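S.K.: sequence? don't have it. structure:
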């Protein structure tokens, strides 16, 4: 339990743990136009603390972590759970899951850019050296760190992940200690635990209050990781890490920043000089300690970025298994940890997106406006999926389900509405990313649906084909033929083409279909569902969880029928249907969408790689399909 809790602190809380670098500063900055006074400082602090209590502690830690899918969490795990509950009415769950996944990619691009840049900007606060670090130097250092981070992904993180927990524990203790140090200078800051100050700020500042609320939401970014990483660590270690370390240290640091800002306000008022919003997090550290704090902040933000990148890999794998995205090449980077994977395409696309953001926005303050929309949008989706789960999986009555979910949804929508106001400032970036991903998901699923409909029109029932071949047997050849198909009850197109052109049938013929279950993993004994058709054909349906990678030869080769191995690898050939797509404006999708689908199809990972089939054993047969 101790080891799991330390690991959870290093992975789960990296994102939310680095929010103090910029959250308080940015929220206070939204009140600057009308002048920053004590009421603004106290109001922002009160809103920040109650956001941590209501959004993270109550909603995620105490409630949503109970809505797990066999231990797995996250938006797509909830989607699978909701689809199981709704059955044929699962389209709404699929749409919500696709929206949540799309928004997550916007978050995955912004988190590394914002967190690392905000840590490097701390170099400007070092006494005597601040002038050396111009905006160009800070941007250059940030870009170097980010490029190095993405380049090491292919080697896996198993060798360095053992350091994540201790570094993050040191980080939380450091920020909590700094907070306590400044709270002792201004103990009256503890009064912000009362929500009265936050309510008064919103009530007296009109539209500005909503902008403040949007910036305050930066304190809870990363809350989704608490549920997304449940499968790696378990519920109890994450809860222990939150209540014993992360939550108290975050609250103490925000209180410390507020106390430090109040002291600075009093000093400015006494001196008759204007009060200026500053980089409170780094300035609250003593001059001698500040360089070490900056180094620790850089390490913590790299760890936070690593957690988001790994999360993007895992989410993509789940999306591929659920059929939302085309197949991509997935590499295992650890011989012992199945969750340690690397997707080259996603890695380099994220790097390009991160670098564009850093170069475009140039400062963490400019980028902060783009952060909240993706996270709040994902939270709204998660809450809607949670309603489906508690209503249909947990069988709660509608009044009870609404009584629990509506307050959470209202809170999410308030935060989402507050962040929508910042679209022009940069919030359009995650929305644009989410829109592109959403278009890809829709196009891929619509195109696959058209291809499936074509194949169904051309196919004949396997039972009818088997009966016809029994009456007029073709030439037989030695060995086993494996025909991969989406619908095992219909004769695969590759089988029909093989009979039509080659006029032969193998000694044994397996009609194999891959099914993705609505749970993370499938037990080995439930992997293969075997249904003999006749002496010539056997249907084999292989079941995989949405967190697993298919391995056709392994799972066929070791299954037994009547104590005989299904496959002799040396005498086995795999037949895959590979249709040629032809775009047309007259039917199916619009021409521009046809082009996108064809691009996705061309660049999808080869099914032989995805299913772990030896390349020298594969024959591809197909025909032209109009989309």
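M.R.: Right, received. Where do you want to start? None of the values given here were measured: they were computed from a predicted structure. Numbering: from 1, shown residues only.

S.K.: from now on I want contacts and neighbour counts done on CA atoms only, so please keep to that.
M.R.: OK.

S.K.: just the helices in the stretch 151-300 of the chain please.
M.R.: 161-183, 196-204, 206-216, 224-228, 230-233, 235-241, 247-271, 280-283, 290-321 (DSSP state H, counting those that start in this stretch).

S.K.: next up, a second structure to put side by side with the first:
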């Protein structure tokens, strides 16, 4: 008998409950607006029983194909040591084709575009979710209409202001509140289906096929609204590392999918009986006595969905910084127990301002819905393309099998993405603008760092030759340890040259420390440190981190005791080179305006002291100017 089985099952059940809020918060709030937008009169499709069945069938099979078959069945298998998400998939795919420079460049480009679109999604999710929940007040009485946007703004400002305290307290409520939310979705769906059970015919895919082919161009346009039903599907993959595949799949098949389908079908049953309910079919599906409790529950659910996206934004940003696509940022850890709970002040407030601009600028969930689809569909398409590279090159699957297994999903994603592009001038420009701005920042920073390191290498001196020459007539050796942090191993750090030039001394022990971020989420402790003895009490210390690790140098120095290299904090000094970037037209590089952008980003990057957890009173920074 396996005594661990009950404990394991209990843990899985607990994780599945927590996943309801964090993983399914976004897709779980889609019923607030998906049916309303799918059957909008603007599409020119008559609101009759046949078309309602067709629309419901399209929503159902979109959930099955995109979420169940693509993400739950296929993409969740492409994990990077248990981790998921666009950055993890980018690292996995790029490592699979590292021997092909062309494929590697394409994958990096796709990954950066996908990550950039994620930020557009992160702006719109809190905006449309909270606003659509608060709009339920208009169903009760039109007198609330002038207060919808102010109330939504208050909710959002409160949510973002709370972020600095961490999400642990609210996180404990995520699961139970969302469980109640999904149960209420399913219950009201059953209530309305019983009154009009003919909607169950929508399970037949023939209705979906007729709906997406039988209305000429309008059938194509309406796909841009149908995709609202599965926004947030990528969260299943992105949060896989936190909850595990098993817990996410149990939550999806056990509660989330049935609740969503029942609610969508219930809204459809209501519309067949009462087409006038199209003004807000979600809230009209509830009896009058349940309206205001559901508004409160919907607001709580949308806050949870927003919290999940905000937390995801912090995580993606941290990974982008680690992988070298963004400059160092002030990352605060809000929990001593959970390393993944972080808070990034600059991202938080930029995100809040962007969300408020979206809420006030678009003014309604319907207007926001037009903007929403582009970022979501684009990210999902890129996920599928990157998965092809993993299947083909990482798993070694024959190209024909890899093409067939992903080709169908790429076709479906392309259909939804193309339909969403039709909304570019109706609001879709907003996430495109946000994504383009982030993309430009990422590629400029990445390219700027490459140019900067190349320029430093050109003017650097080989380390081994320099040490050999130096030790022939060594300077005065003073007590203590000097750690020179450098991004160019094998070359003499500028900080060492300046220290010798000005102080005329060399410490008793000298460490050249280089931090390398690997294309894996976590690096095991036994693979973290590599020490090379350079002679004369000089050492090259290479430290490996994963893109989800916290780069804590002091913790690494403690670990060095295992390698018979012990550090006394009060006898150790850290020497850092701080480069001031000078844009110039003298060298080949980027356009001058991009070089100026890179210089601005470099100037405003957070201090390496905070980023690497160095003791501030033991750090000496030496400045140097570098033209690029």
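M.R.: Structure's in. What do you need? Keep in mind that this is a model prediction, so the values were computed, not measured.

S.K.: tell me how the two chains score on TM-score.
M.R.: TM-score for the superposed chains, counting by TM-score structural alignment, normalised by the length of the first structure: 0.96, backed by 613 aligned residues with a CA RMSD of 1.3 Å.

S.K.: tell me how many other residues crowd residue 549 of the second structure.
M.R.: 19 (other CA atoms under 10 Å).

S.K.: just the one 5 residues further on next, same as before
M.R.: The criterion is other CA under 10 Å. On that basis, residue 554 of the second structure has 15 neighbouring residues.

S.K.: again, but for residue 3 of the first structure
M.R.: 10.

S.K.: what separates the equivalent of it over in the second structure from residue 285 of the second structure, distance-wise?
M.R.: Residue pairing (TM-score structural alignment): residue 3 of the first structure is matched to residue 14 of the second structure. According to CA to CA, to the nearest Å, residue 14 of the second structure and residue 285 of the second structure sit 31 Å apart.

S.K.: which among the helices of the stretch 151-300 of the first structure is found nearest to residue 421 of the first structure?
M.R.: helix 206-216 (7.0 Å; CA to CA).

S.K.: who's in contact with residue 483 of the second structure?
M.R.: By CA atoms under 8 Å, 6 or more residues apart in numbering, the residues touching residue 483 of the second structure are 510-513, 572-575.

S.K.: highest neighbour count among the residues you listed?
M.R.: residue 512 (27 neighbours).

S.K.: I'd say it and residue 487 touch.
M.R.: No. Here residue 512 of the second structure lies out of contact with residue 487, judged by CA atoms under 8 Å, at a distance of 9.8 Å.

S.K.: and residue 298 of the second structure, what does it touch?
M.R.: Neighbours of residue 298 of the second structure in contact, by CA under 8 Å, 6+ apart: 29, 133, 181.

S.K.: quick one: the second one and residue 318 of the second structure, what's the gap?
M.R.: By that I understand residue 133 of the second structure. From residue 133 of the second structure to residue 318 of the second structure the distance is 30 Å (CA to CA).

S.K.: list the buried residues of the helix or strand hosting residue 350 of the first structure.
M.R.: Assessed by DSSP states H and E, residue 350 of the first structure sits inside helix 344-361. For helix 344-361 of the first structure, the neighbour count (16 or more other CA atoms under 10 Å) marks 344, 346-347, 350-351, 353-355, 357-358, 361 as buried.

S.K.: and what of stretch 289-306 of the second structure?
M.R.: In terms of neighbour count (16+ other CA under 10 Å), stretch 289-306 of the second structure has its buried residues at 291-292, 294-295, 297-306.

S.K.: for those residues, which one is nearest residue 432 of the second structure?
M.R.: Residue 432 of the second structure lies nearest to residue 306 out of those, by CA to CA, at 20.0 Å.

S.K.: surely that closest one touches residue 128?
M.R.: No. Residue 306 of the second structure is not in contact with residue 128 according to CA under 8 Å; the separation is 9.6 Å.

S.K.: about what we covered before: redo the contacts of residue 483 of the second structure as a markdown table? Include distance to residue 329 of the second structure and secondary structure.
M.R.: Formatted as a markdown table, the contacts of residue 483 of the second structure follow (distance: CA to CA, whole Å; DSSP: H, G, I helix; E, B strand; the rest coil):
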| residue | distance to residue 329 of the second structure | secondary structure |
| --- | --- | --- |
| 510 | 28 | strand |
| 511 | 26 | strand |
| 512 | 24 | strand |
| 513 | 21 | strand |
| 572 | 25 | strand |
| 573 | 23 | strand |
| 574 | 20 | strand |
| 575 | 20 | strand |
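
S.K.: who does the helix or strand just after the helix holding residue 350 of the first structure touch, helix- and strand-wise?
M.R.: Going down the chain from helix 344-361 of the first structure, the next helix or strand is helix 364-368, by DSSP H and E. The helices and strands touching helix 364-368 of the first structure, judged by 3 or more CA pairs under 8 Å, 6 or more residues apart in numbering; DSSP states H and E, are helix 91-120.

S.K.: mean shift of the helix it packs on relative to the second structure?
M.R.: Its aligned residues in the second structure lie a mean 0.7 Å from helix 91-120 of the first structure after superposition (mean CA distance after the TM-score superposition for the first structure).

S.K.: quick one: that helix aligns where in the second structure?
M.R.: Going by TM-score structural alignment, helix 91-120 of the first structure sits over residues 105-134 in the second structure.

S.K.: repeat that for stretch 217-236 of the first structure.
M.R.: Going by TM-score structural alignment, stretch 217-236 of the first structure sits over residues 227-246 in the second structure.

S.K.: mind listing what's buried in that stretch?
M.R.: 227-245.

S.K.: next one: stretch 612-625 of the second structure
M.R.: Of the residues in stretch 612-625 of the second structure, those buried (16+ other CA under 10 Å) are 614-615, 619, 622.

S.K.: distance from the helix or strand encompassing the match of residue 3 of the first structure to the middle of the chain?
M.R.: Taking DSSP H and E as the definition, residue 14 of the second structure sits inside helix 4-22. Centroid separation between helix 4-22 of the second structure and its chain, computed with CA atoms, centre = their mean, to the nearest Å, is 23 Å.

S.K.: what is it packed up against?
M.R.: Partner elements for helix 4-22 of the second structure (3+ CA pairs under 8 Å, 6+ apart): helix 168-195, helix 240-243, helix 245-251, helix 291-322.

S.K.: which among those helices is found nearest to residue 205 of the second structure?
M.R.: Short answer: helix 168-195, nearest of these by CA to CA, at 18.7 Å.
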